[in-house]
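[1] here are the coordinates; sequence isn't available:
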């Protein structure tokens, strides 16, 4: 990790630094911890956590798989709020249906992240130049310049049928599960990482804040199921920072995950993890067994305390 990729509260003492220290101390005093991960994904860390913290822990994920197994559930995940966006989910699915398998890039930076105009311009040019069709989930900004640029960009790619912009919320699971979707550009929020892995898709990692730079290291360097977009600056939420990732770097990362020998190997590795994720929550799977163990242990504790 470079210093600029570390959260600011780790670089210099802040009130949040002391809050995090209190949280860590409370973890050591707790009965145990639940992880939304699964053992096959980061079991080495799970074992390390148990040794360091000295408490019990259970990985019971991927949590989204317990909840979103039916097509209706997937369609409802991240469903657009009334009045948001100009086009319907049905239009989006028809657009995806018209595309070749593994040919569409899905670009989403989560529900809280926004970029300055200069960065939006670089992303837009990279998407136009990458040679693949794309879906880009755009967060609304108050800047009229942003809005005007993006609306003009949307009109251009809509006319060429190469791109699809979603303003606001997107039916993410339905998009990830579609055969036309070939890879994901993500901020490395762990929910999106898990959902992409479950769908068997390699990732372009573009961390922004929180623990996302650590997640990038896991995805790119440890699991080797993605590549870095080149972001090097951790920033606070709603702070644009000083970094602009250039279109050449973005395009290079997209090309790597969408084709070529390296992409084939990444797809093989993420497919193995996808299969393991699905097995984990099935009867006899690691997360299924952990959840049963947790329930039985809590029942036992309850009886001992006479609750």
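    It's in. Everything quoted here is computed from the prediction, not taken from an experiment.

[2] use CA for all of it now, contacts and neighbours both
    Will do.

[3] Now do residue 108: how many residues are near it, please.
    When counting by other CA atoms under 10 Å, one arrives at 23 neighbours for residue 108.

[4] again but with residue 122, I slipped
    A count of nearby residues for residue 122, using other CA under 10 Å, gives 18.

[5] and the gap between it and residue 149?
    12 Å (CA to CA, to the nearest Å).

[6] Please apply the same query to residue 44.
    In terms of CA to CA, residue 44 sits 46 Å off from residue 149.

[7] Comparison target, given below:
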């Protein structure tokens, strides 16, 4: 993070504590000094605050969109902290407001079609509500600036789109997750193997691409940390179940040497093992879960469910 980015980050944090009158004063100052980026960052941060899934402050939809529009029109290629901060606001707006900001981004793209940073910023913002357009922008951005870390963001949006997609589009999106994920892993300087391999493996399992799941497991095993090793064993066990090798799946579940982390893949495996008639190894896994990661009441409920021959819900 550059010195300027660090300053903006600190300003954004302090802005959330400003009173309404203090913010009104900053907004008046901004009318006099429209190019004062420090003030812009504070106003942006103030109006981007949320309560739950909605913007917190009155008129925030209009106020925040005005700030984003200014950045789009004046600094569309902003990098680092503010580039990220702006892009993650794509889910904040009502449809009409989002459509106007989307159009503003596309106008900048048409003016600067070879600016990889701008293309990436536009893609990350638009992806929240228009994944198809964003996909094209992500690909163009990666072509202009390969190995920039952008594919990780693209993969996250691919996975989000997959979970919202109609049934007819699911397999196509799974293939897209695998393609983007594998390319993201090749960017060694920026990839996040744990998340990338999780998204890839989930998609590959559903498509029967066990070779890809095995490849991801090898990558996770090379990380050597507790969570990655447990995840690798979980996905290898799910493959074993699909190949009718129940004993290997049980062996892989019990392979974790330390206390279990509450990983989704481990709970998914436990549910599938339960459906296959297994009980003892699931109980052993529950008893060996890290105590601070799950409530005692949840663990007790799961054990009771198994005792009653009910599939544990693994809600915690």
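    On my side now, so go ahead. This is a predicted model, so every value here is computed, not measured.

[8] Any idea what the TM-score is?
    The TM-score (TM-score structural alignment, normalised by the length of structure 1) is 0.23; 104 aligned residues with a CA RMSD of 5.2 Å.

[9] between residue 44 and residue 149 of structure 1, which one's more packed in?
    residue 149 (14 against 10).

[10] Which helix or which strand is home to that one?
    For residue 149 of structure 1, the host element (DSSP states H and E) is helix 144-160.

[11] tell me which residues of that helix are tucked away?
    For helix 144-160 of structure 1, the buried set under the neighbour-count rule, 16 or more other CA atoms under 10 Å, comprises 146, 147, 150, 153, 154, 157.

[12] again, but for stretch 266-286 of structure 2
    Neighbour counts over stretch 266-286 of structure 2 (16+ other CA under 10 Å) mark 266-274, 278-279, 281-283, 285-286 as buried.

[13] Could you tell me how far it lies from the centre of the chain?
    27 Å (CA atoms, centre = their mean, to the nearest Å).

[14] so which helix or strand takes in the closest residue in space to residue 120 of structure 2 that isn't next to it in sequence?
    Distances taken as CA to CA, 6 or more residues apart in numbering place residue 141 nearest to residue 120 of structure 2, at 5.4 Å, with adjacent residues excluded. Assigned by DSSP H and E, residue 141 of structure 2 belongs to helix 131-144.

[15] pretty sure residue 33 of structure 1 is touching residue 58, no?
    Yes. If you go by CA atoms under 8 Å, residue 33 of structure 1 and residue 58 touch, sitting 6.4 Å apart.

[16] rewinding a little: can you put the buried residues of helix 144-160 of structure 1 in a markdown table and add distance to residue 53 of structure 1?
    Putting those into a markdown table (distance: CA to CA, whole Å) gives the following:
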| residue | distance to residue 53 of structure 1 |
| --- | --- |
| 146 | 46 |
| 147 | 48 |
| 150 | 48 |
| 153 | 50 |
| 154 | 50 |
| 157 | 51 |
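
[17] Nearest to residue 257 of structure 1 among the residues you listed?
    Nearest to residue 257 of structure 1 among these: residue 157, at 21.5 Å, using CA to CA.

[18] wait, what's in contact with that closest one?
    128, 163, 164 (CA atoms under 8 Å, 6 or more residues apart in numbering).

[19] could you redo the last one with a cut-off of 6 Å?
    residue 163 (CA atoms under 6 Å, 6 or more residues apart in numbering).

[20] roughly how far apart are it and residue 191 of structure 1?
    For residue 157 of structure 1, the distance to residue 191 of structure 1 - CA to CA - is 29 Å.

[21] and whichever strand or helix holds residue 214 of structure 2, how far from the chain's centre?
    Per DSSP H and E: residue 214 of structure 2 is located in helix 210-223. Averaging C-alpha positions (CA atoms, centre = their mean) puts helix 210-223 of structure 2 20 Å from its chain's average.

[22] Show me which residues of the helix or strand following it are buried.
    Later in the chain than helix 210-223 of structure 2, the nearest helix or strand by DSSP H and E is helix 226-242. Using 16+ other CA under 10 Å as the test for burial, helix 226-242 of structure 2 gives 226-241.

[23] Quick check: buried residues in the host helix or strand of residue 21 of structure 2?
    In this assignment (DSSP H and E), residue 21 of structure 2 forms part of helix 20-32. Across helix 20-32 of structure 2, burial judged by 16+ other CA under 10 Å covers 23, 27, 30.

[24] Could you do stretch 99-116 of structure 2 as well?
    Result for stretch 99-116 of structure 2 [16+ other CA under 10 Å]: buried residues 101, 102, 104, 105, 106, 108, 109, 113, 115, 116.

[25] And the closest residue in space to residue 249 of structure 2 that isn't next to it in sequence, how far from residue 213 of structure 2?
    In this structure, residue 249 of structure 2 finds its nearest non-sequential neighbour in residue 237, 4.2 Å apart by CA to CA, 6+ apart. As for residue 237 of structure 2, its distance to residue 213 of structure 2 is 10 Å (criterion: CA to CA).

[26] cool, and residue 265 of structure 2?
    Taking CA to CA, one finds residue 265 of structure 2 at 13 Å from residue 213 of structure 2.

[27] go on, residue 156 of structure 2?
    Taken as CA to CA, the span from residue 156 of structure 2 to residue 213 of structure 2 is 18 Å.

[28] between the two, which one's more packed in?
    Using other CA under 10 Å, the more surrounded residue of residue 156 of structure 2 and residue 213 is residue 213, with 24 against 17.

[29] need the contact list for that one.
    Shown in contact with residue 213 of structure 2 (CA under 6 Å, 6+ apart): residue 201.

[30] now the helices: where do they sit in structure 1?
    8-11, 15-29, 39-53, 63-67, 71-76, 89-97, 117-129, 144-160, 172-177, 190-198, 212-217, 247-258, 261-280, 286-305 (DSSP state H).

[31] Now render those helices as JSON lines, adding distance to residue 204 of structure 1.
    Output for the helices of structure 1, formatted as JSON lines (distance: least, CA to CA, whole Å):
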{"stretch": "helix 8-11", "distance to residue 204 of structure 1": "24"}
{"stretch": "helix 15-29", "distance to residue 204 of structure 1": "29"}
{"stretch": "helix 39-53", "distance to residue 204 of structure 1": "18"}
{"stretch": "helix 63-67", "distance to residue 204 of structure 1": "21"}
{"stretch": "helix 71-76", "distance to residue 204 of structure 1": "23"}
{"stretch": "helix 89-97", "distance to residue 204 of structure 1": "20"}
{"stretch": "helix 117-129", "distance to residue 204 of structure 1": "13"}
{"stretch": "helix 144-160", "distance to residue 204 of structure 1": "21"}
{"stretch": "helix 172-177", "distance to residue 204 of structure 1": "14"}
{"stretch": "helix 190-198", "distance to residue 204 of structure 1": "10"}
{"stretch": "helix 212-217", "distance to residue 204 of structure 1": "9"}
{"stretch": "helix 247-258", "distance to residue 204 of structure 1": "6"}
{"stretch": "helix 261-280", "distance to residue 204 of structure 1": "11"}
{"stretch": "helix 286-305", "distance to residue 204 of structure 1": "27"}
